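**Q** here is a sequence with its predicted model. Questions after.
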Amino acid sequence: MTTNYIDTFIAVAPDCRVVIAETPPTTAKPTVAALQFELIAEHPYEMTSDEVLFAVHATRNNVNDDDLDSERERFFAKDQACLRASPLGKRYGWGTHHDENGRVALVGIGTADYDRLLGDDHLTHKAAMRSSRA
């Protein structure tokens, strides 16, 4: 099972409270949001959703380099939440654009790029998952 999207724009959740995208705070133990933000912001259109999610898992669980292949198999043997469930789109105001190769970049709400992608008829449009039930 894959979490990758192709030619897709994932807008922020309908109940996201911010109108301008925010950088997730840094803490002594980095949060999932901070790690995802760092990876995608520093490497736009270089990684797929699967690669981002596994890299965050490996970092948070201190997976040794020698164990990466077997841990990746174990990780994806179970269904994984996609970036629609990420705090980036639910809480911090970051949409994600997934290109024709499934590579992802962040796009902040309140920017011209966000509005352009939101109106692009050539993309599949989804929204990040709500934080609360509607």
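**A** Arrived safely.
**Q** can we go C-alpha only for contacts and neighbour counts from here?
**A** Fine.
**Q** please enumerate the helices of this structure.
**A** With DSSP state H as the criterion, the chain has helices at 32-42, 49-60, 68-77, 87-90, 112-118.
**Q** structure two is appended below for comparative analysis:
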Amino acid sequence: MKDMNYYETFIAVAEDCSVKVAEFPKTKNGAKTVPVLQYEMITNHPYQYTQEDVMFEVFAQRNDIPVEQRSLERTKFFSKGQPCLRTSSLGKRYGWGIHHNSQGKVAIYAVESEEYKDFLNDSSLKHVKAMRSSRQ
């Protein structure tokens, strides 16, 4: 299986992100959305999970995959192409930058924070932007 994680990388907010101050993702009809689950997992456990861990765990929670089946389901999940955190609404819509450390573990930083600015100016990191929401 191909490693889909980023290492020593900072994902800046998308060019067309509409917020200047990071916002907390909201539930929809009382249910936790993908951005809410990603936000909670990353902020409650900074630098504990990789991008792959976050993407699969959110998928597993939303699809009620039992814990004992997760290893097999994870292999199936990554056997076909999956979007990365560059496509997450955290960076596209809500104003959160995503830092991947040397082990590929992730944490998020508000666009208005000093830490965010520090990551943007860190020449030792690879810099990419979250995907744009529009096609322009």
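**A** Perfect, thanks for sending it. Because the structure is predicted, anything quoted here is derived from the model rather than measured.
**Q** what's the spacing between A81 of structure 1 and T3 of structure 1?
**A** 7 Å (CA to CA, to the nearest Å).
**Q** just name the most buried of the helices of structure 1.
**A** Among the helices of structure 1, ranked by average contacts under mean count of other CA atoms under 10 Å, first place goes to helix 87-90 (a mean of 28).
**Q** against structure 2, where does that one fall?
**A** Aligning helix 87-90 of structure 1 against structure 2 (TM-score structural alignment) gives residues 89-92.
**Q** now the matching stretch on structure 1. Mean distance?
**A** Aligned to structure 1 and superposed, stretch 89-92 of structure 2 gives a mean residue distance of 0.3 Å (mean CA distance after the TM-score superposition for structure 1).
**Q** T111 of structure 1 -> structure 2?
**A** Using TM-score structural alignment, T111 of structure 1 sits opposite S113 in structure 2.
**Q** now for its match, how many residues are close by?
**A** 13 (other CA atoms under 10 Å).
**Q** out of A81 and T3 of structure 1, which sits in the more crowded spot?
**A** Using other CA under 10 Å as the criterion, A81 of structure 1 and T3 rank with T3 on top: 17 against 12.
**Q** pretty sure that one contacts C82?
**A** Yes: using CA atoms under 8 Å, T3 of structure 1 is in contact with C82, at 4.9 Å.
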